[in-house]
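Visitor: Here is the input, now give the coordinates:
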Amino acid sequence: MIRLFVFAIVILGLGWSFSWLADRPGLISITWQGQLIETSLMVAATLLVAIVAAMMLIGWVVRVIWTSPHLVQRHFRARKRDRGYQALSTGLIAAGAGNAHLARKMSLRSRSLIRADQEPLILLLEAQTALIEGKHDEARSIFEAMSQDPETREIGLRGLYMEARRLGADEAARQYAENAAENAPYLPWAAQATLEYRCQAGRWDDAIRLLDQQRTAGAIERAQADRWKAVLLTAKATERLEGDPKGARDDAMAALKLAKDLVPAGVIAARAYARENNLRKTASVLESLWKLSPHPDVAQAYIRARSGDSTTDRLKRAEKLEALRPNNVESLIAVARAALDTQDFSKARIKAEAAARIEPREGVFLLLADIEEADTGDQGRVRHWLGQALRAPRDPSWVADGIVSDHWLPVSPATGRLDAFEWKAPFGQLEGPIEEGSLAETAIASLPRVADRSHHDEQLNDSEPASQLSAAPDEEPTPTAIVAFPKPAEPEPTKPAPPAVVRATDEKPVGPASGKGSETAGEKEAVIDPFNGRPPDDPGVKDHDAPAEPPTRLRLF
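Guide: The predicted structure follows:
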């Protein structure tokens, strides 16, 4: 486009120049070797332009003739390079598809058409072909050669890292990953692997420095980088808590600034403040964290922040937590446990039952069992809550990659993944989903009543099981309650009467009970035989005290 614009400007300039000369006629006289040559100014200008054009044309022809061998050579070289790149492309596609034969064939062809020092992809194709064919030693030698070249160092180190991981050489894999991460921190695989290795070794400062390099290089998002840095600072603070509480406090507070809902960081910071006897800061940190993320560890640290407090003081602290997050299951459990310690069984039972209605789970029912054990000592009711705990979902715990831990860890022991532990239920309910509050309502409704002490003593004297309970006289026992029934009295022997068989509701009874065939209005009520109108096959044990039946008159002979 620019050339076309320049060409148009040149043509317009020549046209304007000739028009300007045409408006100003004149003669040009040239004397050369005794001859006088005269011509007009327009003709002279035209001859001059023609001579310049002819010289340019002659120069182009001479240049083409002079450079023709090189042009021909470049043409054939370009064709050869194109064929080589076509073979290289086909080989890479074949290697990706797992076609080892075609990949090896295209690798040899591309090497014959293109020089390997000019195109590094040939080495990559050869390494991939060797891996497909199972020639790992050849592949490692190619990757080592690639790692020496600055242009292919990154891919060579990745190949060596993968081979070391395949062979189980963790130390060699770590060295390859760290080498790649130092030279190129923007590589995700190298930075991730190096970060995991440094975390497993407890090199928290090196891990934080690498994470900052990744963030600067833009290889990781800002939110993810802040979260991981908070986890690393928390892990560092955990190790420094015993020997350097002040340093642990600073690291934990820095972690809380990056991730405000990180429970382990808040607990570590609170413990560090508690060791400095700064209870105001301890309460402030835990209360702020409790508002964002209610957690049992936060409640435990808050309630027992001061070792000299009485059980009543701890109950007041638990009630303050409940005021900060009302109608929360963790708040209710904390108050219930504190009330149990103060022997306030009524409040403990009310709070625990409210927690069970919000979220019925194993720990809540176990707490109810503890309350029942401490309050009444009724083993039947205790076993009732223990049975409900077996059926209820499990309590939340720290879970990562199928591993359940009783405390938080910065990395997963199984995979080495950073920030892998989550606070959630380890396993789902095997019996299927439970409706909200249905399990708690059923458990509370089916709770056995407390047995009367005198009746309980009578059962012990009668050698009855101590766990059996008597139901209230005006209420029917529930299916889950175990009821001790009194021994039934023996019935007095009565004279059996032959049943009457009824065919239909309006028919008369037929049989010995009908007498001589006459019946009155009061005798219409008949007993329906449950054996389809026939006597049973087994009449039962013969009653020797009953009078003998009269002999029948029917005789065969």
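Visitor: Could you use CA atoms for every contact and neighbour count after this?
Guide: Fine.
Visitor: Show me which helix runs longest in the protein.
Guide: Taking DSSP state H as the criterion, the chain has its longest helix at helix 41-97.
Visitor: Report all helices and strands that that one contacts.
Guide: helix 2-23, strand 27-32, helix 100-113, helix 121-132 (3 or more CA pairs under 8 Å, 6 or more residues apart in numbering; DSSP states H and E).
Visitor: which parts of the second one are buried?
Guide: What that stands for is strand 27-32. Judged by neighbour count using 16 or more other CA atoms under 10 Å, strand 27-32 contains no buried positions.
Visitor: elements contacting it?
Guide: The criterion is 3+ CA pairs under 8 Å, 6+ apart, and the helices and strands that strand 27-32 contacts are strand 35-40, helix 41-97.
Visitor: right, so the ones you listed: which one is the most enclosed?
Guide: When you average the neighbours per residue for each of these (mean count of other CA atoms under 10 Å), helix 41-97 leads with a mean of 14.
Visitor: that older thread, Throw the helices and strands packed on helix 41-97 into TSV and include distance to residue 193, thanks.
Guide: Output for the helices and strands packed on helix 41-97, formatted as TSV (distance: least, CA to CA, whole Å):
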stretch	distance to residue 193
helix 2-23	52
strand 27-32	87
helix 100-113	30
helix 121-132	22
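Visitor: To compare against the first, here's the next sequence to fold:
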Amino acid sequence: MIRIVVYILVVLALGFGFSWLADRPGELQIVWQGQLIEMSLTAAATLIVAIVAIVMIAWWLVRTLWTSPHSVRRYFRARKRDRGYQAISTGLIAAGAGNAALARRMSARARGLIRADQEPLIMVLEAQAALIEGKHDDARRMYEQMVADPETRELGLRGLYLEATRAGAHEAARQYAERAAEDAPYLPWAAKAALEYRCQTSAWSDAIHLLDQQRVAGVLTRAEADRLKAVLLTAKAMDQLDGDPAAARDNATSALKLAKDLIPASLTAARAYLREDNLRKAASVLEAAWKLSPHPEIASLYVQARGGDGAVDRLKRAERLEQVKPNNIYSLLIVAEMALEARDFGKARAKAEGAARMQASERMFLLLADIEDAETGDQARIRYWMSQALKAPRDPAWVADGQVSETWLPYSPVSGKLDAFEWKIPYAQLSGPVEEGTVVSGASALAELPPLGQPHQARENKPTPAPEPAKPVAPVSPPAKTAPGTAEPEPFFGGAPDDPGVRDGSKAQDEKTRLNLF
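Guide: Presented below is the predicted three-dimensional model:
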């Protein structure tokens, strides 16, 4: 398009020039070797333009004739190269389809048309063909040749990494991934593999350095990089918690600045503050985390932060959490548990039943069973709550790739993925409860609660009295025969015994003897 515009502008300029000369007639006189040459300005301009055109055409003809051998060679070389690229294209398609024979044939044809040192795709095709045929040694040799060439180094390292992983040579695979990550941190596979290996060896500082390189290279977005860096800082702080609480505190607080909702970071920061006897800062961190995302581990650490507190003090701290996040199931459960420890059964029952009406769970029904056991001792009610716990949905846990962990881990032990653990119900327990007859809701379970039997006093931690010594048993006389037509008296414990060795005539006396022994 630009060339057309330039051509039009040149033609317009020549036309304008000739019209300008035509409007201004004149004569041009040239004396050359004693001869006078006269012509008009228009004729002179036309002559000059014609001479220039003739010179250009003559120069083009001479140059074409001079360079014709090279042009012919270049034409045939380009044609040969096109045939070679066509062979490479056909071979790669065949390799992708699993046709090793055609891939080998196209590789040999491409080598005959194109030099392998000028086109690295030939080595790629040969490596793919070797992998299809199961010749892994040949494929590794091809990949090593690619590593020696700067243009194909990244492709060769990836091939060697995949081959080492397939063969189970994890240390060799780690070295290939580390080398690729150092040379090219923008490669997602290399950065991911190197990051996983550094996490598995607890090299948290090196992992954070590699993550920063990925962020600079643009592999990760800012949000993703901040989240993963917070996870790595939390893992580093957890390792430093016992030996260097100050460093653990700094790393955990830095992680919270990047991801405020990261519960393990809040727990680690609070534990570090508690190691430094800074209860106020620990409580502040836990309360902030509780506002964002209530979690049972946060509640447990918060109520037990001060070791010298009694049950009543822990109950007050639990009520403080309920004030921070009211109408939450975890708030109600922690208050109920602490009220049970403080022997405040009314409050414990009220909070536990409130949690049951919000959401049924195994932990909640077990807590109601403990309250029933401590307050009334009614075995019927205790068994009822235990059966409801077997039917209720399971409690959430830390889950990653289907694996359940009691504590949070920075990466999955199955896939090595960073930040894989989530607080949720395990997959294996989503299919249903332990027993059939799933509880519809906690409210329905409360409505079906059996009535209280004989009243019991609350249990206290008193020493159990020693059993009395067994009294001697008097000789038993044979029972008197009943008159005809009179029903035989039934023993206290029911009908005839199941043991065929016990005589029916003496069953009532045997029961009386057993009672005397106990």
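Visitor: Could you get me the TM-score between them?
Guide: For these two chains in superposition, a TM-score of 0.84 is obtained (TM-score structural alignment, normalised by the length of structure 2); 457 aligned residues with a CA RMSD of 2.3 Å.
Visitor: picking up where we left off before, out of the helices and strands packed on helix 41-97 of structure 1, which is the most enclosed?
Guide: When you average the neighbours per residue for each of the helices and strands packed on helix 41-97 of structure 1 (mean count of other CA under 10 Å), helix 121-132 leads with a mean of 23.
Visitor: Next secondary structure after that helix?
Guide: Moving toward the C-terminus from helix 121-132 of structure 1, the next helix or strand (DSSP states H and E) is helix 136-148.
Visitor: Tell me the gap between that next one and the middle of its chain.
Guide: If you compare the mean C-alpha spot of helix 136-148 of structure 1 with that of the full chain, they lie 37 Å apart, counting by CA atoms, centre = their mean, to the nearest Å.
Visitor: what helices or strands is it leaning on?
Guide: Secondary-structure packing of helix 136-148 of structure 1 (3+ CA pairs under 8 Å, 6+ apart): helix 121-132, helix 153-167.
Visitor: Just put those helices in JSON lines and tack on distance to residue 227 of structure 1.
Guide: JSON lines is the format used below for these (distance: least, CA to CA, whole Å):
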{"stretch": "helix 121-132", "distance to residue 227 of structure 1": "37"}
{"stretch": "helix 153-167", "distance to residue 227 of structure 1": "27"}
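Visitor: Not counting its neighbours along the chain, what's nearest residue 270 of structure 2?
Guide: Distance criterion CA to CA, 6 or more residues apart in numbering; nearest residue to residue 270 of structure 2, sequence neighbours excluded, is residue 282 at 4.3 Å.
Visitor: which residues touch that neighbour?
Guide: Neighbouring residues of residue 282 of structure 2 by CA atoms under 8 Å, 6 or more residues apart in numbering: 269, 270, 271, 273, 274.
Visitor: in terms of contact count, name the helices or strands touching the helix or strand where the third one lies.
Guide: Same thing as residue 271 of structure 2. According to DSSP H and E, residue 271 of structure 2 maps onto helix 263-275. Applying 3+ CA pairs under 8 Å, 6+ apart, we find helix 263-275 of structure 2 packed against helix 222-240, helix 245-258, helix 279-292, helix 296-303.
Visitor: Where does that helix end up in structure 1?
Guide: Helix 263-275 of structure 2 corresponds to residues 263-275 in structure 1, going by TM-score structural alignment.
Visitor: Which residues outside that stretch are in contact with it?
Guide: With contacts defined as CA under 8 Å, 6+ apart, stretch 263-275 of structure 1 is touched by 234, 237-238, 241, 245-246, 248-250, 252-253, 255-256, 279, 281-283, 285-286, 289, 293, 295, 297-298, 301, 305-306, 408.
Visitor: repeat for stretch 112-128 of structure 2
Guide: Contacts of stretch 112-128 of structure 2 from elsewhere in the structure, counted by CA under 8 Å, 6+ apart, are 80-81, 83-84, 88, 91-92, 95, 103-104, 107, 110-111, 138-140, 142-143, 146, 152.
Visitor: residue closest to the middle of structure 2?
Guide: For structure 2, the residue nearest the mean C-alpha position is residue 420 (3.0 Å; CA atoms, centre = their mean).
Visitor: mean deviation of the longest helix of structure 1 from structure 2?
Guide: Between helix 41-97 of structure 1 and the aligned residues of structure 2, the post-superposition mean distance stands at 1.6 Å (mean CA distance after the TM-score superposition for structure 1).
Visitor: what distance separates that helix from the centre of its chain?
Guide: Its chain's average C-alpha position is 61 Å from that of helix 41-97 of structure 1, according to CA atoms, centre = their mean.
Visitor: Now for the counterpart of residue 173 of structure 1 in structure 2: which residues touch it?
Guide: Using TM-score structural alignment to pair residues, one finds that residue 173 of structure 1 aligns to residue 173 in structure 2. When the contact criterion is CA under 8 Å, 6+ apart, the partners of residue 173 of structure 2 are 160, 161, 162, 164, 165.
Visitor: Repeat that for residue 439 of structure 2.
Guide: Taking CA under 8 Å, 6+ apart as the definition of contact, the neighbours of residue 439 of structure 2 are 360, 388, 391, 392, 445.
Visitor: which residues sit in contact with the fourth one?
Guide: Residue 392 of structure 2 makes contacts with 360, 361, 362, 433, 438, 439, as judged by CA under 8 Å, 6+ apart.
Visitor: now swap in the second one and tell me
Guide: Neighbouring residues of residue 388 of structure 2 by CA under 8 Å, 6+ apart: 362, 365, 439, 445.
Visitor: Then the first one?
Guide: The neighbours of residue 360 of structure 2, taking CA under 8 Å, 6+ apart as the test, are 392, 393, 439, 441, 442.
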